[in-house]
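Chemist: got a predicted structure here, sequence first:
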Amino acid sequence: MSNIFSKAANIYNLFKSIDFKQLEALSKKVDLEEVMAQFGKMDEKQLAGLMKMMKGGGKKKELPPIDADFYDLSGKLSPEDRELQMKVRQFMETEVKPIVNRYWNRAEFPFDIIPKVAELNICGITFEGYGCPNRSFLMEGIIASEMGRIDASIATFFGVQSGLAMGSIYVCGSEEQKQKWLPRMQKLELIGSFGLTEPEVGSAAAGGLTVTAKREGNKWILNGQKKWIGNATFADVNIIWARDLDDNQVKGFIVEKGNSGFKADKIENKMALRIVQNGLITLTNCEVTEENRLQNCNSFKDVAKVLRMTRAGVAWMAVGCARGAYESALKYTRERIQFGRPIASFQLIQNHLVEMLSNLTAMQTLVYRLSELQDNNQLTDEHASLAKVFCTLRMRDVVSRAREVMGGNGILLEYDVARFVADAEAIYSYEGTKEINSLIVGRAITGFSAFV
């Protein structure tokens, strides 16, 4: 008897909030007698479930936050470093994200953001003196990742400025050159580029630069071409690496914008990093004074010091690119409804998401340790190369899966992942290909050099 009363109470509760007019309207749509008969056949559990459904499921399901730092590596940062990380994140989300697809599509650079980047006071972050913050390599990596999380082009622009261009002067320049150039570059009053790669020389730069330098009295005459040089079309300070015809060793030169014999043409029709203004530099009897020769560069080994320092940053950038793709894909799958449910609730989609997060978490822990080695002055070429190889390979897998779970929408710029997929291809190649970096690691672990 109690069971009957309980059922009756549940049925009453279903209808007690319905007024007469609503009940009258309902009766025109359904057979109320049949409905009541069906209710009578239900057990208490079924009735309770029906009540929950009619109430909209009760409290709306609260989803976990979208955060790819699954192992909470940010929790290891000091409060000051965490504050800086969030400051850069907010800048990228509020100043860059709203405009990035428009500029990427037009292959133009948003010059208006340069003063805003300067306000962050992060340029030359690891350098001591010259107005630089003198923070850790770990923070330099985190900044690269935060920028790459929104846009790899802006991360590349910053990496060229803060790492390659300023780093060349910091590592290879005289004290006078550092004092002259670095403070203004740190404030982004002067923009730099880094000219190493050539039309016919990429991986073989260590042994075969075709750009030549010939000393004549107190000046040097540079001839040849450089290709894929980021920022070159608008840079004030261009670091040019050339082979000295007299001793066949690599020398570094600071070539200023407007220097006679210097020309930079924009490389068009790129499918990746379209915001980055890559240039084809042509040097035709370009005269550079001895004062603008990097005084502490005497061979390619000195160039390698700069590359070793910045290659770790590229690994971090790959982490950022992968993270941006993963978080965009996760957000999309939680909002995209198919078959009456968010596609994030389907097993195959969850498998893709977990594979992406697994790759990303492995990348994050690797680069975190890499930066610890760098901060302890223990970083080697093979450490940096292994990170570049692994992180860019896994990045490609992550962005591919992000594209996969988004279906046709994955190729539209408005969903961001298409841009991450394209930009990942450039990150995969620059600062040393997968093959070259693998050979650097292979030489270290076997004791044999497989280079030609």
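Modeler: Nice, thanks for sending it over.

Chemist: use CA for all of it now, contacts and neighbours both
Modeler: Fine.

Chemist: can you map out the strands along the stretch 51-200 of the chain?
Modeler: In the stretch 51-200 of the chain, the strands defined using DSSP state E, counting those that start in this stretch lie at 192-195.

Chemist: structure two is appended below for comparative analysis:
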Amino acid sequence: MTLALDQTEGAEEAPGIPAALLDADFYGFQQRLTPAEQASVADIRAYLEREVRPGADERWEAATSPRHLIPGFADLGLFGSGIESVRHFENSAVYRGWIALEIARVDPSTATFIGVHSGLAMNAIAVGGSPAQQAEWLPPMARGELIGAFGLTEPLHGSDTAKGLETTATRRTAADGSDEWVLNGAKRWIGNAGFADVVVIWARDTADDQVKGFLVRQPATGFTATKIERKQSLRAVENADITLTDVVVPESDRLQEIHGFRDVAIVLRLTRADVAWQAIGVAVGAYEAALAYANSRVQFGKPIASFQLVQQKLADSLADITASIALCVRVSEMLDEDAQRDHHSAMAKAFATRRMRDTVARCRELMGGNGIQLDHGVARFFADAEAVYTFEGTYDMNTLIVGRAITGRAAFV
């Protein structure tokens, strides 16, 4: 069931994967991309099918990150694609969202790894760094030579980090007369932290009570990262608990353009819509596996795809995917128009992740007992959906951001 659309000229094609639109792109939104963007999507899709999909289940089960694929990701321009100084070619926010969809469609853990490194760590430097900091860090991070992590969430503070952040930063004069900072505190659920070359740590200045950002080069004395074990979602993302005990950071490694949590929120706004796109990819991955299964699974003497209730599950799932794509296309266009605000990306994230959750549950149900086994293609997406539903703002918190915009009243506490 492939849409009758021409393939992108010159695009590499993996066996069985059309270089045109995905079946799940029922209204053909990908056609809104420029020819260069569509060619890049085709190249990335082929690479994902060739290099990332094989072994994705095994990496998920073993809880190991696909670090060996980093050079390939860099060659495709997946790192810093939205940052003008390092991107491979001029592109739109819709293109960048579509790439998040494509990666999550194959492996949500890989999409999260890239999102942490490129979307959070690199954007933190692009938004909050001085020109010198940007020049030092962004080019090697775009080439995959240095990997970044983003340390915001704490053991006791997730949704309330804006006001509740407990990690502290105290400024002092070093022995040589230079300015330096001493960081103390803890972080939790920090992706890439165990192997990152630089960790962006957000801490509250003990002098003015404002949140500031710090580039903690690794290894750093007093910095420990302990891998979180026994996860049941995004297992191939290596999350860590971080402890900071008198970690010394020179003033030159403080993000110079970060003056409070409002600046941190700019970084989060840039990535929240991408997580909405990632949620669509998770839903698409489950939908594609369920559709293939429905056409091959025979019960009562015929494929279950011929049964009305099975078709209803597939149709409902495709409708949820299509509605989410439409919403995300518009919110990404608004980013390019400099019209996107926190409540716009919050609505997209809340809506897309709720629809994703419904879709993966439907697709798991369609497979019956086989739906809980990795071999049949839905179980990994079913489990990974729970983490995507939660990070970058829970569903409840994102609805409250929208509610504040609607009513003019904050209902967070």
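Modeler: Alright, I've got the coordinates. It should be emphasised that the depicted structure is a prediction, and the values quoted were computed from it without experimental measurement.

Chemist: Provide the aligned range in the first structure for the top helix by length along the second structure.
Modeler: As assigned by DSSP state H, the longest helix anywhere in the second structure is helix 261-296. Using TM-score structural alignment, helix 261-296 of the second structure lines up with residues 300-335 of the first structure.

Chemist: how far out from the middle of the chain is that stretch?
Modeler: Offset of stretch 300-335 of the first structure from its chain centre (CA atoms, centre = their mean, to the nearest Å): 4 Å.

Chemist: please apply the same query to stretch 36-44 of the first structure.
Modeler: On CA atoms, centre = their mean, the centre of stretch 36-44 of the first structure falls 58 Å from the chain's centre.

Chemist: re the thing from before, quick check: next helix or strand after the longest helix of the second structure?
Modeler: With elements assigned by DSSP states H and E, the helix or strand that comes after helix 261-296 of the second structure is strand 298-299.

Chemist: what segments of the stretch 251-400 of the second structure are helices?
Modeler: 261-296, 308-336, 342-366, 379-390, 395-407 (DSSP state H, counting those that start in this stretch).

Chemist: quick check: angle from the first one to helix 342-366?
Modeler: Just to be clear, that refers to helix 261-296 of the second structure. The directions of helix 261-296 of the second structure and helix 342-366 differ by 20 degrees, with axes from the mean of the first three to the mean of the last three CA atoms, to 10 degrees as the criterion.

Chemist: helix 261-296 of the second structure vs the first structure - mean distance after superposition?
Modeler: Helix 261-296 of the second structure differs from its equivalent in the first structure by a mean of 0.4 Å after superposition (mean CA distance after the TM-score superposition for the first structure).

Chemist: in that helix, what's buried?
Modeler: Residues 261, 263-264, 266-291, 293-294 are the ones in helix 261-296 of the second structure that count as buried (16 or more other CA atoms under 10 Å).

Chemist: hang on, the earlier thing: elements contacting the longest helix of the second structure?
Modeler: If you count contacts as 3 or more CA pairs under 8 Å, 6 or more residues apart in numbering; DSSP states H and E, helix 261-296 of the second structure packs onto helix 93-106, helix 108-114, helix 123-128, strand 302-303, helix 308-336, helix 342-366, helix 379-390.

Chemist: one more time with 6 Å
Modeler: Applying 3 or more CA pairs under 6 Å, 6 or more residues apart in numbering; DSSP states H and E, one finds that helix 261-296 of the second structure contacts helix 93-106, helix 342-366.

Chemist: could I get the ones you listed as CSV with distance to residue 21 of the second structure and mean neighbour count?
Modeler: Shown next, in CSV, are those (distance: least, CA to CA, whole Å; neighbours: other CA atoms under 10 Å):
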stretch, distance to residue 21 of the second structure, mean neighbour count
helix 93-106, 11, 25
helix 342-366, 20, 24
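
Chemist: can you list those helices in a markdown table and add distance to residue 146 of the second structure?
Modeler: Below are those laid out as a markdown table (distance: least, CA to CA, whole Å):
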| stretch | distance to residue 146 of the second structure |
| --- | --- |
| helix 93-106 | 21 |
| helix 342-366 | 29 |
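
Chemist: ok, the residue of the second structure positioned farthest from its centre to residue 76 of the second structure distance?
Modeler: Computed with CA atoms, centre = their mean, the residue of the second structure farthest from its C-alpha average is residue 301, at 42.4 Å. Per CA to CA, to the nearest Å, residue 301 of the second structure is found 46 Å from residue 76 of the second structure.

Chemist: same check on residue 271 of the second structure?
Modeler: 20 Å.

Chemist: for residue 138 of the second structure, same thing?
Modeler: Residue 138 of the second structure is 16 Å from residue 76 of the second structure, by CA to CA.

Chemist: and residue 30 of the second structure, what pairs with it in the first structure?
Modeler: By TM-score structural alignment, residue 30 of the second structure lines up with residue 74.

Chemist: same check, this time on residue 319 of the second structure
Modeler: Per TM-score structural alignment, residue 319 of the second structure is aligned with residue 358.

Chemist: residues near its match, how many?
Modeler: Residues near residue 358 of the first structure, counting by other CA atoms under 10 Å, number 16.

Chemist: next one: residue 207 of the second structure
Modeler: Counted with other CA under 10 Å, residues neighbouring residue 207 of the second structure total 10.

Chemist: now do the one 10 residues further on
Modeler: Burial of residue 217 of the second structure, expressed as a neighbour count using other CA under 10 Å, amounts to 16.

Chemist: my read: it touches residue 200, true?
Modeler: No: Residue 217 of the second structure is beyond contact range of residue 200, at 8.8 Å (criterion: CA atoms under 6 Å).

Chemist: mind putting the helices of the stretch 251-400 of the second structure in TSV, distance to residue 110 of the second structure included?
Modeler: Formatted as TSV, those follow (distance: least, CA to CA, whole Å):
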stretch	distance to residue 110 of the second structure
helix 261-296	11
helix 308-336	20
helix 342-366	18
helix 379-390	11
helix 395-407	22
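
Chemist: quick one: closest of those to residue 68 of the second structure.
Modeler: helix 379-390 (20.8 Å; CA to CA).

Chemist: is it true that residue 190 of the second structure touches residue 243?
Modeler: No: using CA under 6 Å, residue 190 of the second structure is not in contact with residue 243; the gap is 11.2 Å.
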